[in-house]
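In: Below is the sequence, then the predicted model.
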Amino acid sequence: MVKIALQIKATLENIEELQTCHPHYAFFVRIKCTNCGEVSDKWHDITEGERVNEDTRNPKGFNFYMKCRMCFRENSIDIVEGSNVSYMADDSGKMKTIVAFDCRGVELIQFSPRTGWIARASENGTTFEDVDLSKDDWVEYDQKNNTSLGVYEFESHFIKIKK
């Protein structure tokens, strides 16, 4: 069992909070089997609010489950409960862990942000839902505060953590 944290970094313009902290956000990742080294050729989605492969051995199931297509090893991933946090204005330009995964038999190697982010504008501004960061930049206008908003230079990587 390995715990892997997703860290992000972005420049926020007039954004107080950027988050995925809802149970239906799908984290799109590419994975590698730790047994044979096979790297998935497609993106897999992991959603905290969804459970799969529930059986008598594991009545709670997993957030993600698959058998490796090369070595047939059973692998699973769970989002660590309570690990999902927001990226705040004070974090702008710095790497910050926003979620942790409990990985069994796989390693996370790449993240694709895509849609589903929530951005809350500064000074009690508008909240934008379903923000799309697939192009690593997002721009909008907050009519409530008459100001431009943006998320720029989005970066991400995974690190192994000890907990």
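Out: That came through, no problem. Keep in mind that this is a model prediction, so the values were computed, not measured. Numbering: from 1, shown residues only.

In: from here on, contacts and neighbour counts on C-alpha atoms
Out: Noted.

In: The residue nearest to residue 47 when sequence neighbours are not counted and residue 67, how far apart?
Out: Leaving aside its sequence neighbours, residue 47 sits nearest to residue 26 (CA to CA, 6 or more residues apart in numbering; 4.7 Å). Distance check for residue 26 against residue 67: by CA to CA, to the nearest Å, it reads 20 Å.

In: Looking at these two, which is more packed in?
Out: Using other CA atoms under 10 Å as the criterion, residue 26 and residue 67 rank with residue 26 on top: 21 against 13.

In: Show me which parts of stretch 72-81 are buried, residue by residue.
Out: 75, 76, 77, 78, 79, 80 (16 or more other CA atoms under 10 Å).

In: how much space between residue 90 and residue 124?
Out: For residue 90, the distance to residue 124 (CA to CA) stands at 16 Å.

In: next one: residue 75
Out: Distance from residue 75 to residue 124, by CA to CA: 43 Å.

In: centre of the chain versus the longest strand along the chain, how much separation?
Out: In the chain, with assignment by DSSP state E, the single longest strand is strand 147-161. On the basis of CA atoms, centre = their mean, to the nearest Å, strand 147-161 sits 11 Å off its chain's mean C-alpha point.

In: hold the first one in mind and look at this next one:
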Amino acid sequence: MLSLTLTADLVGVNELQPNDTPENPFWYTFKVQCTSCREIHPNPVSVSRFEANDMSGSRGEANFVWKCKSCKRESSATIKSPPVPYQQSSPPTRQKILEFDCRGLEFTEFSPEGEWLATGTESGSKFAGIDLTEGEWFDYDEKAGEEVSIKDLKWEIRRN
């Protein structure tokens, strides 16, 4: 099992999470490595927890099925549960966002491409369409009358 963890400095917002619903699935983007031959796929891959792919020679399904070009082995990954919202803390702490069951592959690097959501800490204002690809985000909470931000993002993929 692997976990995607995040450490971030949230100011004025809480409950940072990907916008991930059956109607609007979030595509988690990773670099992937074969655990057999250690080859790293040259292109990032995207995984949705709402997509099911058949695995060869099996009745099973996985969210992501991949065949390594080097050693020809088929590998799979399944997202175990919905994403867990990141909670604001001071100082920022590492928190698990997502958990994967990986067979024959490892995700080595995460890219936060896609739409993220957050909630104003004091006001309860909903922030949607947050783009974290630049590593930080700034906005203004009209209800609270203050600037809000997300910065110092550190993504890690860890073994459970």
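Out: Received, thanks. Being a predicted model, the structure only gives us computed values, none of them experimental.

In: residues contacting the residue nearest the centre of the first structure?
Out: Geometric centre of the first structure, nearest residue: residue 27, 4.2 Å, by CA atoms, centre = their mean. Each residue near residue 27 of the first structure by CA atoms under 8 Å, 6 or more residues apart in numbering is listed here: 44, 45, 46, 47, 111, 112, 113.

In: Closest to residue 2 of the first structure out of those residues?
Out: Taking CA to CA as the measure, residue 2 of the first structure lies nearest residue 46 of the contacts of residue 27 of the first structure, at 16.3 Å.

In: what about the strands in the first structure?
Out: Listed in chain order, the strands of the first structure (DSSP E) span 2-13, 15-19, 26-33, 44-47, 64-67, 74-79, 87-88, 96-104, 106-112, 117-121, 127-131, 138-142, 147-161.

In: Please report how far the equivalent of residue 26 of the first structure over in the second structure lies from residue 56 of the second structure.
Out: Correspondence of residue 26 of the first structure to the second structure, assessed by TM-score structural alignment: residue 27. Distance, residue 27 of the second structure to residue 56 of the second structure, using CA to CA: 23 Å.

In: And residue 141 of the second structure, by the same measure?
Out: Distance, residue 141 of the second structure to residue 56 of the second structure, by CA to CA: 50 Å.

In: The two: which is more packed in?
Out: Using other CA under 10 Å as the criterion, residue 141 of the second structure and residue 56 rank with residue 141 on top: 22 against 11.

In: show me the contacts for the more buried one.
Out: When contacts are counted by CA under 8 Å, 6+ apart, residue 141 of the second structure touches 120, 123, 125, 147, 148.

In: Looking at the first structure now, which of these still hold up?
Out: Counting by both residues aligned by TM-score structural alignment, their matches' CA atoms under 8 Å, the first structure reproduces these contacts from these: 120, 125, 147, 148.

In: Which members of the residues you listed define the maximum pairwise distance?
Out: Largest separation among these by CA to CA: 125 and 147, giving 12.4 Å.

In: distance of the nearest residue to residue 154 of the second structure once chain neighbours are set aside from residue 130 of the second structure?
Out: Among residues not flanking residue 154 of the second structure along the chain, residue 7 sits closest, at 5.1 Å (CA to CA, 6+ apart). Distance, residue 7 of the second structure to residue 130 of the second structure, by CA to CA: 17 Å.
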